[in-house]
Each structure stands twice: as C-alpha cells, then as structure tokens.
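> sharing a sequence plus its predicted fold:
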Amino acid sequence: QLPHHNYIYFADSANAPYGNRSPEWIAERSLQICRYLLEQNCSAIVVACNTATAEAIAAIRSTLDIPIIGVEPGIKPAAMQSQNGVVGVLATEATLNSDKFNALLATLPQDCQFIKQAGAGLVPLIEAGQIETPEMHALLRSHLGPIQERGADTLVLGCTHYPFLKNIIRDIVGDSMELIDTSDAVVRQLVRQMDQQGISANPNTDAPSLSLLSTANANTLQTMAQRLLLRDLSQYTIYTETLKL
C-alpha cells in the first residue's frame, strides 16, 4: 500500500527472542533502536513486535515526535469471530504476562475463554530460517496441542514472527481453527497516520530503497526476507548492514 517509500527493517537478532527478557530491558532496548531509526530520518516507525509494543510503546511515543504504530495480538477480533467462545492465543511469555495484554483481555466478554500458550523456541527457529523442518513441526504440535484439546475454534497469532508458520499450523489443525493475524490492520493504521501527518514518499525518480539491518547477520536476514516474504523485491534497491548497537 506504500510502494514508493524507502524502508529500513531493523532486526535485533543478536538479542532475540525478546519474550524471555525483563520488561525494563525490553523498554530500554526498544527505545534505543527507535532513536537510532529517528537518526536515519525515519518519518514513521512500526514497532513490529508484540512484546516490544506491550512493554515499550508508551515510552517510545512519549519520547519521539513521529507516528509510532504498535502491534498487539488480535484477541478482540478473535472474540468476535469465535463461534464457540474458545480462543487460543499463541504468543511470547512476555506478551502474555504484560499489563497491556491483560488489560485488553479484561475488556472482552467474560463468556469468551482464552487459552494462553507461550510459543517458546519458535522465534529462534524462524530467525534461522528453519521453517519446514521436523523440529519446527514437533515444537508447533506441542504448543498447539493444549489449545486443540480445549476445543478452540480460533487461534490468535500473537507474535509478528508467527504468520510465517501459517502453512504449518494449517497442516496441524486443519480447518478446525480460524487464524487471526493483525498485520493488515497495522498497515491500514500506518497509512492512516501518514495521511493525517501529510507524510509523502520521496519524490525523486530513483528506485525506493529497502535497508535490511541486523545486529547478528544482515546477509542471513536478506536471504530470509526473500524467502519468507514470497514477493518480488526487484523494485527496491536493497542495502544490508550488520550493526553493533
């Protein structure tokens, strides 16, 4: 929806996953990264991590004077879509324990049952590109088992890494669950806020750029992006850099 803008994707892979970090560490680290992105002249930032949104979004918004878009598990649309009132939530431990998540949970109908399941071990495998592997299948089955046993008909993908697992999840649960992914809603919110702020694309005629920055290995990040995004990136001038931040 915003094809002519330049993009910087910052992956803090050296410190992933955030799900087992303390709230204080997550807030401080997220703010540090957002300050760096502001120094790179970013006009808007998407905090594309449920855990970082839960623990750091308030501090980031109070510090930086540009549009800051967060992400959060789609438990509200899940509650509305569920036919039997049983919803599974697959997310990181930090997200499930966060005040922000549980405050949102408290606003939803009490007759809807939420089965919270921490997806321990999933993010490192995704970051390593180990998607279609026996290890990933076994790990997902162990995480989804308790949700299936409780009869959930809806599953919230409560981490921005998890949509990459949709096909495997579908193989495991079949058509028994509706999968809820809020990425489209995040893009709509980004477009809306940029329109409100009058933020337009760079008017030059050069190809838009896509900078892939990683605190671990940027070359691995580019390989993973091209494989997992399942789209042609040829319209972008791609830069990669491994950072120490």
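Everything's here; your move.
> from now on I want contacts and neighbour counts done on CA atoms only, so please keep to that.
OK.
> where do the strands sit along the protein?
7-11, 45-47, 68-70, 86-91, 113-118, 154-158, 178-180, 209-214, 237-242 (DSSP state E).
> quick one: closest of these to Ser30.
The closest of the strands of the chain to Ser30 is strand 45-47. By C-alpha to C-alpha, the value is 8.4 Å.
> what's in contact with that closest one?
Identification of contacts with strand 45-47 by C-alpha atoms under 8 Å, 6 or more residues apart in numbering yields Cys34, Leu37, Thr53, Ile57, Ile66, Pro67, Ile68, Ile69, Gly70, Val71, Leu190.
> the first one touches Ala59, doesn't it?
No. With contact defined as C-alpha atoms under 8 Å, Cys34 and Ala59 do not form a contacting pair (10.7 Å).
> second structure for comparison follows:
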Amino acid sequence: MTDARPLGLFDSGLGGVSVLREIRALLPGEDVIYCADSGYAPYGDKPLALIEARSLELCDFLLTQGAKALVIACNTATAAAAQAIRRQWPAVPVIGMEPAVKPATAATKTGVVGVLATSGTIESARFAALLDHFGQGVQVVTRPGQGLVEHVERGDFSSLALRDLLAGHLRCLTDAGADVIVLGCTHYVFLRPLAEQLLGPTIKLIDTGAAVARQVQRRLLEAGRLSDRSGGGRDAFWCSGDGARVTQALCALWPPGSTPQVLPASACMAGASALWPGVDIHEDC
C-alpha cells in the first residue's frame, strides 16, 4: 500500500531543514510540508509548557494540510512535547529525535563525550533518561549552545562573532577531554563546517539527521504510507515571524525559489503570553 500525502515536519526555526535534507536524500519521492516556528525561536530557553503548546498547534496545522506523518525535527520539542503529540494523535506516525549519545559512546576513545545542545534539551527528563540508558561507562559533558540558534536563524554561518562564540562552546567540551561531540540541536548541524575548522581532524562530530530519515522511512513502510514515486518530491515551507527574514536565511540552506508562506493566525497561539510573560506575539504570523 502507498500513500501520496505529504510528510509534516516542524522545528523552532530553520534548523530542521538539516533533517529535511536527509529525508529528501533518502526519500526523494515524498512531498514535505515544513513549518519553521521562527517567530518563537529559540525554543531552548522557553518554558516547557509553551514549547508543548506550540508543538501541538503546529502539528494540528500540519495535519489540516494533509500530513500523513509528523516529524519533530527538533531535539527540544521532542523532549517537551513528543508524548503529548502521540497522545493527541495516536493513529499518526510521530517521529522525534534525541541527541546521538548512543553512537557517541561507542565512538569515543578518551571515554569523554561532549554534548552541545540547548538548555531545554540538556535539562529535560528525556535527556536524563537517555544518559541513564546509554551513557553508562563514559563521562558525558554537556554545554548549552547559547546564542548559536540566533546566528543560524539570521543566515550567519561564518562571521567572526559566530566563530568566537562557537569556539568558546567547543573549547568547554574539548578542555574536559571530549574526543566526540554530539550536535544535539538541528540548527547546529549547519555550523558543522565551521566546527570542523575549529576542532581539526582529531575530534569527531555526530548528529542524528540521517538516523531520523531512516526512522521516517521505516515508520512509513510499517504503516503502508510510503509514496510510490522514486523522485519529484515537492517541498512547501511555512513560517511564523518575519517571513522576509526567514526567506533570506532559507535561501542559504535550500535550493533557490523556496519562499515560505506565513502561518495563519490560527496557528500562532494568541494565548502564548499566558505561558510565557513578555512573549512577542506574532498575531499575523
């Protein structure tokens, strides 16, 4: 059985495009609808209640657009909202993501693994459970990558300010002895070339984008929801926040011509200020 309906992906912003890239490479025939919640980025410093509520709003929007499966292309949103999403839509395949602690522990030679992620991911119960399950026998050093998401959302991948910021975050991990560093936020994957320049060949970087794409393929196959096309998959982008700015940043990450549509107000949570006082509400999204 096959299914021509689109996949639905969402992230706090454009970081999940790194996951979309892996899905597109593995499943070129799938149509994809992508929601970049850039108006509320970054998620990492937001209350869990807000992240969960935003995630549910975005998933509801994706399903109204015909999504056959939901991909949470964000580690922080997975930690905050995956359970709630699965409870809300038990018949829909939901694929989340977690920092690649398991492969990192297998790859380290020093016995020290570094995890660069948002504070929301690092402080979550889900991440603690991940360490309990896969982090035994090694030392796991964590570092909140404060400020990095904002650079990616601006389309900045190489400025001197970014270089200095990223170097400081990485130094905290390597000074602790880490020889493997997990990029535990989808935004950080776009900083991988710069990180490799800063670290040199002795430090291994790991992310989970390709593994998530394989999981998407497996779940669609199990559910009989794979497209029967071998190519020609189309991408539709939606965003909250400043559509022109998101479009400009997206042009650096995706083939030209991909202009995000602005999310309707119904997907922009008029009640967000009750969950996060002082939030800048994008009523027109």
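The structure has been received and is ready for your questions. It should be emphasised that the depicted structure is a prediction, and the values quoted were computed from it without experimental measurement.
> re the thing from before, higher neighbour count, Cys34 and Ala59 of the first structure?
When Cys34 of the first structure is set against Ala59 and neighbours are counted by other C-alpha atoms under 10 Å, the residue ahead is Cys34, at 21 against 14.
> which residues are in contact with that one?
Neighbours of Cys34 of the first structure in contact, by C-alpha under 8 Å, 6+ apart: Ile45, Ile60.
> now which residue in the second structure aligns to it?
Aligning on TM-score structural alignment places Cys34 of the first structure opposite Cys59 in the second structure.
> also Thr182 of the first structure?
Counting by TM-score structural alignment, Thr182 of the first structure corresponds to Thr208 in the second structure.
> return the residues in contact with the nearest residue to its match once chain neighbours are set aside.
If the residues on either side of it in the chain are set aside, Thr208 of the second structure comes closest to Ala100, at 5.8 Å by C-alpha to C-alpha, 6 or more residues apart in numbering. If a contact means C-alpha under 8 Å, 6+ apart, then Ala100 of the second structure has Val182, Leu183, Gly184, Ile206, Asp207, Thr208 as its contacts.
> among those residues, which one sits closest to Val115 of the second structure?
Val182 (4.7 Å).
> ok, the residue nearest to Thr208 of the second structure to Cys239 of the second structure distance?
Per C-alpha to C-alpha, to the nearest Å, Ala100 of the second structure is found 27 Å from Cys239 of the second structure.
> show me where the first structure has its helices.
Secondary structure of the first structure (DSSP state H): helices located at 23-39, 50-63, 75-81, 93-97, 99-106, 122-127, 134-149, 166-173, 183-197, 218-228.
> so what's Leu253 of the second structure closest to, chain neighbours aside?
The nearest residue in space to Leu253 of the second structure (C-alpha to C-alpha, 6+ apart) is Val17, at 7.5 Å.
> residue in the first structure matching that neighbour?
Looks like Val17 of the second structure stays unaligned there (TM-score structural alignment).
> OK, contacts around Val17 of the second structure?
Thr186, Leu253, Trp254.
> just give me the closest of those to Ser227 of the second structure.
Trp254 (22.2 Å).
> grab the most central residue of the first structure for me.
In the first structure, the centroid-proximal residue (C-alpha atoms, centre = their mean) is Thr160; its distance is 2.1 Å.
> from memory that residue sits against Ala52, does it?
No. If you go by C-alpha under 8 Å, Thr160 of the first structure and Ala52 don't touch, sitting 10.8 Å apart.
> how about Asn15 of the first structure, what's its partner in the second structure?
In the second structure, Asn15 of the first structure lands on Tyr40 (TM-score structural alignment).
> residue contacts, Leu125 of the first structure?
Ile131, Met136.
> rerun at 7 Å
Counting by C-alpha atoms under 7 Å, 6 or more residues apart in numbering, Leu125 of the first structure makes contact with Ile131.
> in the second structure, what residue corresponds to it?
Looks like Leu125 of the first structure aligns to His151 there (TM-score structural alignment).
> got it, and Arg170 of the first structure?
Under TM-score structural alignment, Arg170 of the first structure pairs with Glu196 in the second structure.
> separation between its match and Ala125 of the second structure?
On the measure of C-alpha to C-alpha, Glu196 of the second structure and Ala125 of the second structure end up 30 Å apart.
> how about the contacts made by Ala195 of the second structure?
Ala195 of the second structure neighbours (C-alpha under 7 Å, 6+ apart): none.
> then Asp45 of the second structure?
Applying C-alpha under 7 Å, 6+ apart, the residues near Asp45 of the second structure are Ser119, Gly120.
> what about the nearest residue to Leu205 of the second structure once chain neighbours are set aside, neighbour count?
Spatial nearest neighbour of Leu205 of the second structure, chain neighbours left out: Ile181 (5.0 Å); criterion: C-alpha to C-alpha, 6+ apart. Using other C-alpha under 10 Å, Ile181 of the second structure has 26 neighbouring residues.
> what lines up with Ile181 of the second structure in the first structure?
That one, Ile181 of the second structure, aligns with Leu155 by TM-score structural alignment.
> its match and Ile180 touch, don't they?
Yes. Taking contacts as C-alpha atoms under 7 Å, Leu155 of the first structure lies within contact range of Ile180: 6.0 Å.
> burial measure for His133 of the second structure, as a count.
His133 of the second structure has 11 nearby residues by other C-alpha under 10 Å.
> alignment lookup: Thr78 of the second structure to the first structure.
So Thr78 of the second structure corresponds to Thr53, using TM-score structural alignment.
> cool, thanks, talk later.
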